[in-house]
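1. Give me coordinates for this.
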Amino acid sequence: MYVYAAESEPSKGKMIVPRNFLCFSIFAVLLSSRCVSSVKDGSVSLSEDNWDQILVGEWMVEFYAPWCPACKALEPVWESFALRQGHLGISVGKVDVTNSPGLSGRFMVTALPTIYHAKDGIFRQYKSPRDKESLVAFVMDKKWAQLEPISSWKSPNSMQMSVISYFFKLSQILRGMHNKLMEDYGLPTWGSYLIFSIATIILGAVLGLLIVCLIDLIYPPKPISFSDKKKQKDGSGGFMQEKSPGDEELVKNVKDDLVDEDASGSDGQEEQQDDDKKSTSNSPNVRKRKPRKAD
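-> Okay, here's the model as predicted:
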């Protein structure tokens, strides 16, 4: 990189910098300063690959779409606000939901544009006016502290919101497949829907079978003993469970009580008949009938 040219005295040397190298160095310095200023002054483009950097420090993040008219109207205001991020001590970012559908699901973005404030992993949704002065005052006066933060179970870095983000990615993939079937293969809309319906039914059946097998593997059914299987048939052809010894003893006692009542009832009837006979024989008004001879 350096060239030493010898002079008249061999012990002395002079360092000569090539002109091309000097020009290249100046160009590199200017380019690097340009890049640094653009990163520092402009908003950071966030995606599903680098979104986790907003979990550290203070951020203001906008979710937008190129086709959204309100997002287009906010774009110059947002870029002007991003120029103040160095003075405000924050970072400003933006997310294109068409390129990062998983982030729209992770943050549950249902309207565009949507602005979030993040402070060390704690998120709050900005719902104040969308002019530059309101945005600057929101950060400088710490008005975000007056807002209730998003609950932990709806936090973008939670496990359940990560699962929801995958569903949003899947919906974007299915939408791309739908458009491809219609544009490339010329299928009508109902034909594409029919294909998706059949695929959904087949996939649901396979998943249901896998879930049942998994449940049987984790919680296997209890084995049935031989005594539980033993049953008695009744007259109608059905089956009755085997009677326990206590039930048999109860039935026997009931039968004994019934026999005693019948016996006592018959004895009482015989005694009543004897008394009636005695009373009729002792009565004077009773006429005795003579026996008649058979003809």
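
2. going forward, measure contacts and count neighbours with C-alpha atoms only.
-> Will do.

3. can you give me the helices in the stretch 51-200 of the chain?
-> 69-82, 85-88, 101-106, 132-140, 159-183, 189-218 (DSSP state H, counting those that start in this stretch).

4. Tell me which of those helices sits most buried.
-> Greatest average neighbour count among the helices of the stretch 51-200 of the chain goes to helix 101-106 (a mean of 24), per mean count of other C-alpha atoms under 10 Å.

5. Remind me what that helix packs against, helices and strands.
-> Applying 3 or more C-alpha pairs under 8 Å, 6 or more residues apart in numbering; DSSP states H and E, one finds that helix 101-106 contacts helix 159-183.

6. To compare with the earlier structure, here is another sequence to fold:
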Amino acid sequence: MAYSKVTLTIFVFSCAFLLTTGLKNAVINLDETNWTDMLNGEWMVEFYAPWCPACKALESVWKDFGTWSEDLSIKVAKVDVTVSPGLSGRFMVTALPTIFHVLNGEFRQYKGSRDKDTFISFIEDKKWKLVEPVPSWKSPASIQMSIVSGFFRLSQILRQIHTQLMEDFGLPTWGSYLIFAVGTIFLGALLGFLLVCCIDLIYPPKTTGKVNDIKSKVDKKADKNSGDELADEDIKDDLIDDQEKDENNSQSDSEVKEKAGSNPNSPVVKKRKPRKE
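-> Next up is the predicted model:
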């Protein structure tokens, strides 16, 4: 009877110890649905991939570091970029593993040694103050990075469709690429058409110039009998004046030639007409 009580007591304490250890070892998993939780409080977040050798080497260290989260008054989390590709685009993760320190929506990338003591010192000694925060235009919470995140998610969807076309439907690689090319051309043409329609709605073409031209033509036709006669008379007067000028010029040239013929040594000099003032 006493033996059973001792066994029961040991069992209870063992369960309590394992439960406490398990809770302390728990590292929060973040994804597309709950990543905004890191905007409140202080966090250390690791971006990893299951196939990454460096991430596998850091896994045990990161779990061990997670046991210190309560003592450091922080939260330790991790993000699988293969499950949440949008977050890799939002945080511009270009290498794995990548670690971020987050304090109330202010992001800093950790670039120190990847061991537990260095992580603890980074938080306890507030060494994160020596690291420049991510600029506002690159902040993962900004609108532009949300757009980038959408493109990353779209690329992941297209990759899955490409894999499905080859594996489930047996299409060759070039066949899948051809389908994507035709779809891209069609989508580009559709977006271009919509863009032109939006521009026409915002900035409609001006028609006042054409209307004025039509009105002027109508006015000319209406005044044809009166206006054209006056214009014809002016043209006739100008022609007559030009003919008289040509005759006078020809007469003066002939007189000059006759004078030059009487005196062969004298040069031919043409008189310059006086300018009309």
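
7. one step back: so which of the helices of the stretch 51-200 of the first structure comes closest to I26 of the first structure?
-> helix 85-88 (26.0 Å; C-alpha to C-alpha).

8. Could you list every helix and strand in contact with the closest one?
-> Packed next to helix 85-88 of the first structure, using 3+ C-alpha pairs under 8 Å, 6+ apart, are helix 19-41, helix 132-140.

9. and these as a markdown table, adding distance to Q273 of the first structure?
-> Output for those, formatted as a markdown table (distance: least, C-alpha to C-alpha, whole Å):
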| stretch | distance to Q273 of the first structure |
| --- | --- |
| helix 19-41 | 124 |
| helix 132-140 | 113 |
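
10. What is the aligned counterpart of K116 of the second structure in the first structure?
-> Correspondence of K116 of the second structure to the first structure, assessed by TM-score structural alignment: K132.

11. Might you report the residue contacts of its match?
-> V77, W78, S80, F81 (C-alpha atoms under 8 Å, 6 or more residues apart in numbering).

12. Quick check: longest helix in the second structure by residues?
-> helix 224-262 (DSSP state H).

13. wait, T98 of the second structure sits on E46?
-> Yes: applying C-alpha atoms under 8 Å as the test, T98 of the second structure and E46 come out as touching, 5.8 Å apart.

14. So those two - more neighbours on which side?
-> With neighbours defined as other C-alpha atoms under 10 Å, T98 of the second structure and E46 compare such that E46 has more, 24 against 20.

15. OK, contacts around the aligned partner of that one in the first structure?
-> Matched by TM-score structural alignment, E46 of the second structure corresponds to E62 in the first structure. Taking C-alpha under 8 Å, 6+ apart, we find E62 of the first structure in contact with G93, K94, V95, P113, T114, I115, Y116.

16. So how do I select the buried members of those in PyMOL?
-> The buried subset of the contacts of E62 of the first structure, as determined by 16 or more other C-alpha atoms under 10 Å, is captured in PyMOL by this line:
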select buried, resi 93+94+95+113+114+115+116
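
17. farthest-separated two in the contacts of E62 of the first structure?
-> G93 and P113 (12.9 Å).

18. circling back to that earlier point, for the longest helix of the second structure, name the packing helices and strands.
-> Helices and strands touching helix 224-262 of the second structure, by 3+ C-alpha pairs under 8 Å, 6+ apart: there are none.

19. picking up where we left off before, so of the helices and strands packed on helix 85-88 of the first structure, which one's packed in deepest?
-> helix 132-140 (a mean of 15).

20. By how much does it deviate from the second structure on average?
-> Following superposition, helix 132-140 of the first structure is found to deviate from the second structure by 1.1 Å on average (mean C-alpha distance after the TM-score superposition for the first structure).

21. what angle separates that helix from helix 69-82?
-> Between helix 132-140 of the first structure and helix 69-82, the angle comes out at 60 degrees (axes from the mean of the first three to the mean of the last three C-alpha atoms, to 10 degrees).

22. to the chain's geometric centre, what's the distance from helix 132-140 of the first structure?
-> 36 Å (C-alpha atoms, centre = their mean, to the nearest Å).

23. Show me what S69 of the second structure aligns to in the first structure.
-> By TM-score structural alignment, S69 of the second structure lines up with Q85.

24. Spatially nearest residue to that match, not counting backbone neighbours?
-> Leaving out its chain neighbours, the residue that sits closest to Q85 of the first structure by C-alpha to C-alpha, 6 or more residues apart in numbering is S91, at 5.8 Å.

25. Hmm, that neighbour is touching V56, no?
-> No: S91 of the first structure is beyond contact range of V56, at 10.2 Å (criterion: C-alpha under 8 Å).

26. who's more crowded, those two?
-> S91 (21 against 12).

27. Just give me the match in the second structure for V95 of the first structure.
-> That one, V95 of the first structure, aligns with V79 by TM-score structural alignment.

28. Now its match: closest residue in space, sequence neighbours ignored.
-> Using C-alpha to C-alpha, 6+ apart, the closest residue to V79 of the second structure is F47 (4.8 Å).

29. right, and that neighbour touches T94 too?
-> No: taking contacts as C-alpha under 8 Å, F47 of the second structure lies outside contact range of T94: 10.2 Å.

30. who has more neighbours, those two?
-> F47 (23 against 9).

31. Run through the residues that contact the more buried one.
-> K78, V79, D80, V81, S88, V93, L96, P97, T98, I99.

32. hmm, try it at 10 Å
-> 30, 55, 77-82, 84, 87-88, 91, 93, 95-100 (C-alpha atoms under 10 Å, 6 or more residues apart in numbering).

33. again, but for R108 of the second structure
-> The contact partners of R108 of the second structure, by C-alpha under 10 Å, 6+ apart, come to 44, 99-102, 128-135, 139.

34. ok, for it, nearest residue in space, not its chain neighbours?
-> P133 (4.7 Å).

35. show me the contacts for the corresponding residue of the first structure for the one you found.
-> The alignment partner of P133 of the second structure in the first structure, by TM-score structural alignment, is P149. Contact analysis of P149 of the first structure by C-alpha under 10 Å, 6+ apart lists H117, A118, I122, F123, R124, Q125, S155.
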